[in-house]
Each structure stands twice: as structure tokens, then as C-alpha cells.
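> sequence-free structure coming up:
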């Protein structure tokens, strides 16, 4: 009796990460840094609120309330890292959870935009109805806030990517938190300069003028961050150079790429779905040609008969 012959196992079309884990290379390190900075801001927030209550200082209380915006933004970023780490292998997410950080980045962009609007509204109000500024109490507070921001900026500084890469955004989650604090630091510098000038020349309008300039700066940061995050969330082609490199590597031995889609899955991870037409297409060879692209983590190749109409 002849032994039953097992049916051939169809070659998988998917490559290259079978675990569907598309987290950034520095995910765990960035999560730790976010929690460290969150702790620094929470301690500063508590000190300012307690100091404001003990010394009856409105300026300290206002500084604490402002710091609460930083804490909220950092907690959003930290929650995104924790969620992505815990659900990295969850099969419910077809293409992993690498985009959670971009969602947090978009949320932080919204917070920045609201902050810019609030600063602009208050600044315009103060320009129309000037009020005397207590420079003796405000200047030390602004300087202390700037010092805390600079410390946090150093801790959150995004790591430099080595070698050639098509992923210019990297880990947008930590970049968003870093940008949030950087924007506030720039506003603090403008504020300190304006208050120093106002104190020297007795000009009350310099403080709200600096606030308005800072609001414009923060608003621009918010727009750029929202644009970058939404591009990933909406699967905008992340890199025309990467797309053309994938196309060039697939068009060998007479094969023709009739349809190609490239999108970002997470920090440093991209996916490509391609339809290739040709008489003698070697899928294994095509996969091998694409495997040299480090940012390409998921590939699906469909082979079509030459002349056939493909419906994307």
C-alpha cells in the first residue's frame, strides 16, 4: 500500500515579521524616559500647588495648573506606550499596535492647539486691558519653570537614527512629548525676556505681546505635529523613495508591478502590498530582494497573469 502523500503546503505570501509586532526599536527605553519625566513634572506640580496654597501665591498656583497640562500630555504618551506593549501580540489588531503612539501624538497636538488658543486669548485680553505685572515674583517662577522644562527636554531627547532610513518621523509619541515641552520652553524664554524688558522700561505690554508670539509659535508646532500624526493614522504614503525602491526591486526578469501600496505600521516599520504580473515570477526571489530593506516589515505579493485586468 502506498503511503498517502501530504498535500503541498502553500508558500506564505506574508513576510517578514510573523509575530505582527511593529513597535519601535527604542519602545521600552522611551517608555521609561516618559515615566521619569512624568514623575519630575508631578513633583513640580505638587510643589507649586502646595506653595501657592501656603504662601497665597496666585502665580505659583497658575504655574501648577500650567504644569498639569504637561502631566496630562505625558500621561497620554505613557499610556500609549503601556497599551502598545501589553497588546503587542493581540491578534485582534490585524497590523499590530504600532500606530497607538501616533494616536497619542495627535492627541498631544490637540492639547497644544488648545493651549495656543488659551494663551492667545489671554494675551489679547491683556493687550486691550493692560494690568501691572509683579515682576519680582513672576520672573523667578518663569525661570524655575524653564529649568524644569530644560531638564525634561534633555531626558526626552529622541535618539538619533543611524544609517540610511526612509522613516523620518521615527517614534512620534516621544517626539510629540518632547515637542510639547520644547514649545513651552520657547514660550518661557520669550516670557522671561519680555518681563525683563518690561521691568527695566516699565512697559506692561511686553508681557502679553510675548504671550501672543508664543501662542503663534505653539500653534505652528501643534499644526505640524497634527499633520505628521494624521498622515500615519490615515495611511498616507510615508515615503515616495521607499515606494520607488520597492517597485524597482520587484520589477526584475520581465515582471511588472501593476499595483503597489506602502504604508507605515509603526516606528521604523512599513508594509507593502504588491501585485506583480509576469510569466515566470519567482515570489521567493522577490521576497529576498525586498528583505534587504530594513524598514519593510510586512510584505504581501500577489502574482497576476500578464494581460489580466486587476481590480485594486
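Structure's in. What do you need? Keep in mind that what you see is a predicted model, and the values were worked out from it rather than measured.
> going forward, measure contacts and count neighbours with C-alpha atoms only.
Fine.
> Nearest residue to the middle of this structure?
The centroid of the chain falls nearest to residue 172 when counting by Cα atoms, centre = their mean (1.9 Å).
> can you give me the helices for the stretch 51-200 of the chain?
Here the stretch 51-200 of the chain has its helices, by DSSP state H, counting those that start in this stretch, at 58-86, 100-128, 135-156, 172-201.
> which one of the ones you listed lies closest to residue 212?
helix 100-128 (5.1 Å; Cα to Cα).
> Now do the closest one: which elements does it pack against?
Helix 100-128 sits against helix 58-86, helix 172-201, helix 206-233, with contacts defined as 3 or more Cα pairs under 8 Å, 6 or more residues apart in numbering; DSSP states H and E.
> next, the one to line up against it:
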């Protein structure tokens, strides 16, 4: 067996510096996340205060849901800052690109707990209905929906690919939180509207319960996506197939291949190639040049003779 061929000192130094795997729009997304967090914090105060004054469970549920979003946005913005600050820290062997995924997983767990709390409160109100000030509550819920839509626009991805599986999960998670809140706001408006038109006092609480189910669904989706990256699941069958097709020619055999995500739009690969008189590792890395999203490659060769 022959390991990777020795590299020049210049190449070794280059590899040591090859650990910055932040998203292309990292700075932009960090600024906008802080901006949206401030907007949502002001809306949160209005939502919960209005829900208490107007006796609307749907408004309180929406406000509590928004509280989870404010916390999530602060965590997401903080994750951007930490990833940027420690991007060149040699203690992080593969950079800090995964900090956003860790933040996303934590936010998903908090969102799931929020869904449970909203469901509990909504069921309590269904069993013990209370009078609701429908006109004022409807106005406040409509205003919250408008704010949510504005914030979603502010957190729109800079590029069309930003919400796909290679995009920035930190931004995607923040956008998902706001989308869920917009949907809950819509449900609150529906429940309040039915209560006002037909006198269905239970409709407001039922809207809160439906919102809890929706929030739980969004939390599960986010947890699955973030967990897959944190556990180094293969992020792309297409990229794996492209690596395999470029490396295996003639009598060469690919004995081992690992692909995982380093950060938004960045992937790493470890390959073990066997051949009769294998080429230098740098030759195999050259074959992979130009593969979109492949930012770090480690090659080991074995001589089958």
C-alpha cells in the first residue's frame, strides 16, 4: 500500500488554510437575520399583549410561536457571527460551516416544545371557552401577518439555489420559522373570523390547535435536515456519482468513498483508489477539479501489484 505522495511545503500550507467553508452570502444573511429579529421582537410584544387584552388564544398562540422565532433568529444570527469569527481557527479541522446546522437543530427542538405548549393551551381553551374581542384581535392578527410577509421577503435567498439542499440551512431555517408563523397568523384570522361571523367561540381555540400541529410539522422537517448534516449523511447522490465516474478509469478501482457536507455549498470527500502503478494523489484531485460544491478532497492510493 502506498499513502498519499509527499507534497511541497507550499502545498501543505495551502491545505492548512483550506478550512473556510462559509456560505457565499454569509455577511448579507447575518445582517438581515439581525434586522428581522428586531422586527419580530416588536411584533411579539404586540401579539401577546393584544391576546391578553382581547382574550384571544389564537393571538396568544401566535405570539408564543413568534417568541420561538425571535429566539431562533437570535440563535441563527449568533451562529453566523461565531462561524465568521472562528473561520480560520485551526482547532476546527474542517472549518465552522456546520455551526449554522447546529443552531438549526437547536431551534427545531425549541420549536417542537413551543408546539406542545400551544397545543396544551388551545385544548384548555376548548374545554373552557372565553369571550373574545374579535374586531381588535382580527386587526392585530392581520397586522402580524403583514409583518411576517415583510420579514420573509427580507430573508429571501440572494440566489435561486439558497433553499435547496446545498444552500444555507441557517437562512432556510429562519425563513421556515417565519413561513410557519405566517401560516399560524392565517389560521388565527380564520378562527377569529368564524367566531365573529357565526359566534363559534371554539373556532379561535381550534385555530390555535391547528397552528400547533403545523408548527410541529415544520419543527420535524427542520430537525431532520439539520440532523442529517450533523451526522455526516451523504448529502448528494449526484455528487457522489460524479466523483466515482471521474476517478474510475481503466484498471483503477475505487475502494472507499466518503462524501459529507462542510458548510453551505461546500462538501468534502475522502477517496481510496487501487490500481497497478497508481498515479500521484494530485493527479486524482485534478480529475475532480471543477465539480461544483466539492471544496476539500483527500486521496489515498494503493498499488495492486
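Sure, I can see it. Predicted, not measured: the structure shown is a model, and the values here were computed from it.
> Got a TM-score for the pair?
With the length set by TM-score structural alignment, normalised by the length of the second structure, the two chains reach a TM-score of 0.88; 294 aligned residues with a Cα RMSD of 2.7 Å.
> now the helices and strands packed on helix 100-128 of the first structure in JSON lines, with distance to residue 132 of the first structure?
Listed next are these as JSON lines, based on distance: least, Cα to Cα, whole Å:
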{"stretch": "helix 58-86", "distance to residue 132 of the first structure": "13"}
{"stretch": "helix 172-201", "distance to residue 132 of the first structure": "10"}
{"stretch": "helix 206-233", "distance to residue 132 of the first structure": "10"}
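> Tabulate the helices of the stretch 51-200 of the first structure in JSON lines, adding columns for distance to residue 279 of the first structure.
Listed next are these as JSON lines, based on distance: least, Cα to Cα, whole Å:
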{"stretch": "helix 58-86", "distance to residue 279 of the first structure": "42"}
{"stretch": "helix 100-128", "distance to residue 279 of the first structure": "41"}
{"stretch": "helix 135-156", "distance to residue 279 of the first structure": "52"}
{"stretch": "helix 172-201", "distance to residue 279 of the first structure": "42"}
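> What span of the second structure is the longest strand anywhere in the first structure aligned with?
In the first structure, with assignment by DSSP state E, the single longest strand is strand 256-266. Mapped onto the second structure using TM-score structural alignment, strand 256-266 of the first structure spans residues 253-263.
> can you check stretch 294-301 of the first structure too?
Under TM-score structural alignment, the match for stretch 294-301 of the first structure in the second structure covers residues 292-299.
> what residues does the matching stretch touch?
4, 18, 21, 265-273, 281, 284-285 (Cα atoms under 8 Å, 6 or more residues apart in numbering).
> if we take those residues, which one ends up nearest to residue 137 of the second structure?
Set against residue 137 of the second structure, the nearest of those by Cα to Cα is residue 265 (43.0 Å).
> ok, back up a step: residue 216 of the first structure: which of the helices of the stretch 51-200 of the first structure is closest?
Nearest to residue 216 of the first structure, of the helices of the stretch 51-200 of the first structure and by Cα to Cα, is helix 100-128 at 6.9 Å.
> With the second structure overlaid, how far apart is that closest one on average?
For helix 100-128 of the first structure, the mean deviation from the second structure after alignment is 1.1 Å (mean Cα distance after the TM-score superposition for the first structure).
> Tell me the residues of the second structure aligned with that helix.
With TM-score structural alignment as the criterion, helix 100-128 of the first structure aligns to 99-127.
> which parts of that stretch are buried?
99-119, 121-123, 125-126 (16 or more other Cα atoms under 10 Å).
> what's the answer for stretch 228-248 of the second structure, then?
228-230, 235, 239-240, 243-244, 247.
> Make CSV out of these and add distance to residue 155 of the second structure.
Formatted as CSV, these follow (distance: Cα to Cα, whole Å):
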residue, distance to residue 155 of the second structure
228, 23
229, 22
230, 24
235, 24
239, 28
240, 31
243, 33
244, 36
247, 39
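> Quickly check the residues you listed for the two that are furthest apart.
230 and 247 (27.1 Å).
> follow-up on the earlier one: which stretch among the helices and strands packed on helix 100-128 of the first structure comes nearest residue 151 of the first structure?
Taking these one by one with Cα to Cα, helix 172-201 is closest: 9.9 Å.
> Trace the closest one over to the second structure and give me the residue numbers.
Mapped onto the second structure using TM-score structural alignment, helix 172-201 of the first structure covers residues 169-198.
> Show me which residues of that stretch are buried.
169-196.
> Helix or strand: which one has residue 270 of the second structure?
strand 266-275 (DSSP states H and E).
> Measure the mean distance from that strand to the first structure post-superposition.
Compared with the first structure after fitting, strand 266-275 of the second structure deviates on average by 0.3 Å (mean Cα distance after the TM-score superposition for the first structure).
> got it, and stretch 32-39 of the second structure?
Stretch 32-39 of the second structure sits 1.3 Å off on average (mean Cα distance after the TM-score superposition for the first structure).
> quick one: that stretch aligns where in the first structure?
Matched against the first structure by TM-score structural alignment, stretch 32-39 of the second structure falls on residues 33-40.
> which residues touch that stretch?
By Cα under 8 Å, 6+ apart, stretch 33-40 of the first structure touches 71, 74-75, 77-78, 148, 152, 155-156, 174.
> what do you get for stretch 233-248 of the second structure?
165, 228-229, 254, 258-261, 284, 287-288, 291.
> can you check stretch 164-178 of the second structure too?
23, 29, 33, 69, 72-73, 76, 100-101, 103-104, 148-149, 151-152, 155-157, 161-163, 218, 222, 226, 235, 263-266.
> So residue 192 of the second structure is in contact with residue 139, correct?
No: contact between residue 192 of the second structure and residue 139 fails when scored by Cα atoms under 8 Å: they sit 10.1 Å apart.
> quick one: the closest residue to residue 268 of the second structure other than its chain neighbours from residue 16 of the second structure, how far?
Leaving aside its chain neighbours, residue 268 of the second structure sits nearest to residue 296 (4.6 Å; criterion: Cα to Cα, 6 or more residues apart in numbering). Using Cα to Cα, to the nearest Å, residue 296 of the second structure is found at 11 Å from residue 16 of the second structure.
> which one of the two has more residues nearby?
residue 296 (19 against 13; other Cα atoms under 10 Å).
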